[in-house]
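In: Return atomic coordinates for the entry below.
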Amino acid sequence: DALHELRTALDILRDGDAPRAPAPRLDDLDTLVSGVRAGGLEVRVEHDGPVAPLTAPVELAAYRIIQEALTNVTRHARATTVTVRLGYGDGVTVEVTDDGTGGPAGPGNGITGMHERAAALGGTVAAGPAPSGGFRVAAHLPGHPS
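Out: This next block holds a predicted model:
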């Protein structure tokens, strides 16, 4: 039975005794950005306003959206510079903009995953060519997820 096989495979992959790393948070953004910079891309990180405390699910979603956006820039954009902007208010607003080719989103799952992460928390994502050229991902995640 397929369900039994799936459970068996998951049990093999899951090791209950293995140590688990904590989920990434926005505090870990410097490490993520350093890795992208090591690949030759100039990355600017800007904060609009003072950093505000966020819930763990919002922190994780924001981090993963930034991570996916940076991955897409390195794989597809042919960019030289990318700017990550974080704004705090009622939650967090994330914007990742590059100076690359700015074509339409491709057929992959990355942007779909960003939309799903944001929607699960009552947030939104917009992704597409930036008005000034390049590509832009903008997400808003509420401070109190629904």
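In: C-alpha from now on. contacts and neighbour counts both.
Out: OK.
In: Next, count neighbours for residue 46.
Out: 12 (other C-alpha atoms under 10 Å).
In: With residue 47 instead?
Out: 12.
In: What helix or strand is the closest residue to residue 95 other than its chain neighbours located in?
Out: Spatial nearest neighbour of residue 95, excluding adjacent residues (C-alpha to C-alpha, 6 or more residues apart in numbering): residue 138 at 4.3 Å. Taking DSSP states H and E as the definition, residue 138 sits inside strand 135-141.
In: here's the other one to compare against:
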Amino acid sequence: MEGTSTAVAEGVALTAHRIVAEALRNVLAHAGPATALVRITVGGGVLTVEVVDTGRGPGRPPDRIGHGLVGMRERVALYGGILRTGPAPGGGFRVYARIPLDPAGAVPA
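Out: Okay, here's the model as predicted:
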């Protein structure tokens, strides 16, 4: 955890929790022998979630994106945020989400 102590809306907090849970599940299912780092940062009006693993990284591009990645993207979009997924620098896989702390104008869940 990094950043300032501030209140986070319940929906934003739940979204962050679900992203971390799904990303770690994906590490267990797809990365092979690996370690994972979870970093959550609050500041500048946003909550940032980053999960990086040291696993084998993505193989050939899949014919379709799994439901987990789609679900993460949809959750983040509800709050006007962005989600980036893909190979991590130096190998492995990275999930990065940036979610506004003030979800004004966001689509209700």
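In: related to what we said a few turns ago, now for the residue nearest to residue 95 of the first structure: what does it line up with in the second structure?
Out: Using TM-score structural alignment as the criterion, residue 138 of the first structure maps onto residue 96 of the second structure.
In: hang on, the earlier thing: hang on, the residue nearest to residue 95 of the first structure packs against residue 87?
Out: No - Residue 138 of the first structure lies out of contact with residue 87 (C-alpha atoms under 8 Å); the separation is 10.9 Å.
In: who touches both of those two?
Out: 93-94 (C-alpha atoms under 8 Å, 6 or more residues apart in numbering).
In: Residue 103 of the first structure matches what in the second structure?
Out: Aligned by TM-score structural alignment, residue 103 of the first structure pairs with residue 58 of the second structure.
In: give the contact list for its match.
Out: 86-87, 92-93.
In: neighbour-wise, which of those leads?
Out: Within the contacts of residue 58 of the second structure, residue 93 tops the neighbour count with 24 neighbours, counted by other C-alpha under 10 Å.
In: Let me see the contact set for it.
Out: 52-58, 85-87.
In: of all those, which comes closest to residue 74 of the second structure?
Out: residue 85 (13.2 Å; C-alpha to C-alpha).
In: distance of the closest one from residue 35 of the second structure?
Out: 17 Å (C-alpha to C-alpha, to the nearest Å).
In: which one of these two has more residues nearby?
Out: Higher neighbour count among residue 85 of the second structure and residue 35: residue 85, with 17 against 14, using other C-alpha under 10 Å.
In: What lines up with the more buried one in the first structure?
Out: With TM-score structural alignment as the criterion, residue 85 of the second structure matches residue 127.
In: and its match, what helix or strand is that in?
Out: Per DSSP H and E: strand 124-129 holds residue 127 of the first structure.
In: Aligned counterpart of residue 40 of the second structure in the first structure, please.
Out: Alignment note (TM-score structural alignment): residue 40 of the second structure maps to residue 86 of the first structure.
In: Just to check, residue 38 of the second structure is in contact with residue 27?
Out: No - counting by C-alpha under 8 Å, residue 38 of the second structure stays clear of residue 27, with 11.6 Å between them.
In: of these two, who's got more company?
Out: Shown here are residue 38 of the second structure and residue 27; by other C-alpha under 10 Å, residue 27 has more neighbours (25 against 14).
In: And the more buried one, what's its match in the first structure?
Out: By TM-score structural alignment, residue 27 of the second structure lines up with residue 73.
In: I am finished for the moment; much appreciated.
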